[in-house]
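*Asks:* Here is the input, now give the coordinates:
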Amino acid sequence: MTTNEDVLLREVDEDLNQEKQLAFLRRYGPWLAGVGVAVVIGVGVLQYMSHAEDRAIARSAERYAAAVEETEQNPIVGAEALAQVSTELDGGYEVLADIRTANLYLAGDEKTKALDKLAEVYDDNGVPVHWRDLARLRAAMVQLETNPSQASLLANDVSTPAFAPYAREVEALAAMAVEDYETAYNRFLALSGDAEVPPSLATRARMVLPVVDAGRKGVALEPTQTEAESFISDFSRQLAAEQAAEAEESEDAETNGSE
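*Replies:* Okay, the predicted model is just below:
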């Protein structure tokens, strides 16, 4: 069964496949050129293969793949191994390793470690903005229940257009969590009527609106602990899946734009 982590990091498999292809070309490129196949490969790829930086990225891809395989065999041990490997990777794989490590920590109920790892990503000015924003959004989701004020602050710092609607949703939920129903209502209302937000998000906003409206009118909203946990769990799963899709589209667009 596909997990949120698998969906979130689907693009990694594509990246690894590309790096493996490049490793093959590096090894057999001269021979292929000798028999005239270099015409098919293209000048751009041959130039790309010649750079030491790209060779370093290929090595990072191999190390990353090995570390990920270890996490699949033993998630607890693998999380620590992946965290260590992330400090030695290049080419964006260090960021992917950090985000995957945070997910593994969360799966093992090690929330503090997960938040620390996500903070390493979003506090690093050298990391691409969309990855930093994804880390912020993940951290905000984690803190919705226990620290809604911090969740709101993190969500407010998200600037990537693809993630902005989800950040607004987190802010609305954070306001709801601290019983600021007026603010929550206005935010959900804006989301429900915004043609620019994903349809599923607008639908969720419309579903929550009557509840928030009752709260701002003085109706006591006291769901059972089980209901509250179920709502947060369902919301987190759905939001994580949607974020993953947006992250993949953003990464694909960036890759296509650089070609």
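
*Asks:* Could you use CA atoms for every contact and neighbour count after this?
*Replies:* Noted.

*Asks:* The host helix or strand of residue 27 packs against which elements?
*Replies:* According to DSSP states H and E, residue 27 maps onto helix 10-34. Helices and strands touching helix 10-34, by 3 or more C-alpha pairs under 8 Å, 6 or more residues apart in numbering; DSSP states H and E, are helix 38-41, helix 43-49, helix 52-73, helix 225-258.

*Asks:* Identify each buried residue in that helix, please.
*Replies:* Within helix 10-34, the residues scored as buried using 16 or more other C-alpha atoms under 10 Å are 11-12, 16, 19-20, 22-23, 25-26, 29.

*Asks:* what's next to it, contact-wise?
*Replies:* Under the criterion C-alpha atoms under 8 Å, 6 or more residues apart in numbering, residues 38-39, 46, 49, 57-58, 61-62, 65, 96, 248, 251 lie in contact with helix 10-34.

*Asks:* To compare against the first, here's the next sequence to fold:
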Amino acid sequence: MADIFREVDEELQQERAATLWKKYGGWVIALCVGIVLAVAGNVFWREYKANQRAEQAAAYAEASALLGQEKPREAAEAFAALADSGDAGYAAIARLSQAAALVDADDIPAAAETYMAIANDSSVPAPYGDLARLHGVRLRIGTANAPTLHSDLAPLLTPGNAWEPLARETEAAISIQEGDIDAARESLKLIADNPETPGQLRQRASELLQALGG
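*Replies:* The predicted model follows:
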């Protein structure tokens, strides 16, 4: 009889956690996409000012304008063309923008594939490659198998990595999806107990922990 109650309790915990993840997951993805675009714009214009790459600057501006016109599919294609033809110095930025545009176009499989291609490109600077990896894993939660997702996420789970707190949260989400509540609690506790974790992320982790009975 005790086993039955424990199973029911685990199911309720998973249901509460899933509800919270639905509440905050979209916000997290939107935040990360915003970070991508902000970083892309900042790096691009710094590069442009230094090298006066006017033609490529115009191409990037045109692709960005398509986003403003609510044409994310066309914008993704324009960013992809720029990444293929532009200098290596900011090809990765164009790819990140392409992937973000694909998310806006609701083409999640293509966006995830693009993000993971960036992540696995050794020529991409670590902060951008790591951010792409985080996106690529998050977008595949619920479609890819859990061991693959854990393996893809592993490089971000090292102390000092800029994206470690969000990677820990992602790790917890993967564990929830596969029904490993103990592992999810462990990941969330690492977030909540870390004084360097941003406040909003610590709050989310604490709420998820509470939902999981942690």
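
*Asks:* Any idea what the TM-score is?
*Replies:* A TM-score of 0.73 describes the superposed chains when it is computed by TM-score structural alignment, normalised by the length of the second structure; 180 aligned residues with a C-alpha RMSD of 2.4 Å.

*Asks:* Dump the contacts of helix 10-34 of the first structure to CSV, plus neighbour count.
*Replies:* Listed next are those as CSV, based on neighbours: other C-alpha atoms under 10 Å:
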residue, neighbour count
38, 17
39, 10
46, 17
49, 18
57, 17
58, 22
61, 26
62, 17
65, 18
96, 20
248, 18
251, 15
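
*Asks:* Quick check: the two most widely separated of the residues you listed?
*Replies:* The most widely separated members of those, counting by C-alpha to C-alpha, are 39 and 96 (33.9 Å).

*Asks:* hmm, back to that, quick one: which of the helices and strands packed on helix 10-34 of the first structure is nearest residue 190 of the first structure?
*Replies:* Nearest to residue 190 of the first structure, of all these, is helix 225-258, at 18.1 Å by C-alpha to C-alpha.

*Asks:* quick one: the closest one to helix 10-34, angle?
*Replies:* Interaxial angle, helix 225-258 of the first structure versus helix 10-34 (axes from the mean of the first three to the mean of the last three C-alpha atoms, to 10 degrees): 30 degrees.

*Asks:* Just send the contacts of helix 10-34 of the first structure back as TSV, with distance to residue 227 of the first structure too.
*Replies:* What follows is the contacts of helix 10-34 of the first structure, written out as TSV (distance: C-alpha to C-alpha, whole Å):
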residue	distance to residue 227 of the first structure
38	62
39	62
46	58
49	55
57	46
58	47
61	42
62	44
65	39
96	33
248	32
251	36
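
*Asks:* Kindly indicate which of these lies nearest residue 167 of the first structure.
*Replies:* Nearest to residue 167 of the first structure among the contacts of helix 10-34 of the first structure, counting by C-alpha to C-alpha, is residue 248 at 17.2 Å.

*Asks:* Now which residue in the second structure aligns to the closest one?
*Replies:* Here residue 248 of the first structure stays unmatched in the second structure, going by TM-score structural alignment.

*Asks:* Enumerate every residue touching residue 248 of the first structure.
*Replies:* Counting by C-alpha under 8 Å, 6+ apart, residue 248 of the first structure touches 8, 10-11.

*Asks:* With residue 148 of the first structure instead?
*Replies:* Applying C-alpha under 8 Å, 6+ apart, we find residue 148 of the first structure in contact with 140, 174-175, 177-178.

*Asks:* Pull up the gap between it and residue 58 of the first structure, please.
*Replies:* As judged by C-alpha to C-alpha, to the nearest Å, residue 148 of the first structure and residue 58 of the first structure stand 41 Å apart.

*Asks:* ditto for residue 225 of the first structure
*Replies:* 48 Å.

*Asks:* Show me what stretch 173-182 of the second structure is in contact with.
*Replies:* For stretch 173-182 of the second structure, the surrounding residues in contact (C-alpha under 8 Å, 6+ apart) are 10, 14, 17-18, 21, 141-142, 146, 149-150, 183-184, 212.

*Asks:* mean deviation (superposed) between the host helix or strand of residue 189 of the first structure and the second structure, please.
*Replies:* Taking DSSP H and E as the definition, residue 189 of the first structure sits inside helix 181-192. After superposition onto the second structure, helix 181-192 of the first structure sits on average 1.3 Å from its aligned residues (mean C-alpha distance after the TM-score superposition for the first structure).

*Asks:* show me where the second structure has helices.
*Replies:* 2-51, 54-68, 72-85, 91-104, 108-119, 126-138, 146-153, 164-177, 181-192, 199-211 (DSSP state H).

*Asks:* which of those helices sits most buried?
*Replies:* Using mean count of other C-alpha atoms under 10 Å, the stretch among the helices of the second structure with the largest mean neighbour count is helix 91-104, at a mean of 26.

*Asks:* Kindly name the residues of the first structure that line up with it.
*Replies:* Aligned using TM-score structural alignment, helix 91-104 of the second structure spans residues 94-107 in the first structure.

*Asks:* Which residue, neighbours along the chain excluded, lies closest to residue 204 of the second structure?
*Replies:* Nearest non-adjacent residue to residue 204 of the second structure, counting by C-alpha to C-alpha, 6 or more residues apart in numbering: residue 24, 7.9 Å away.
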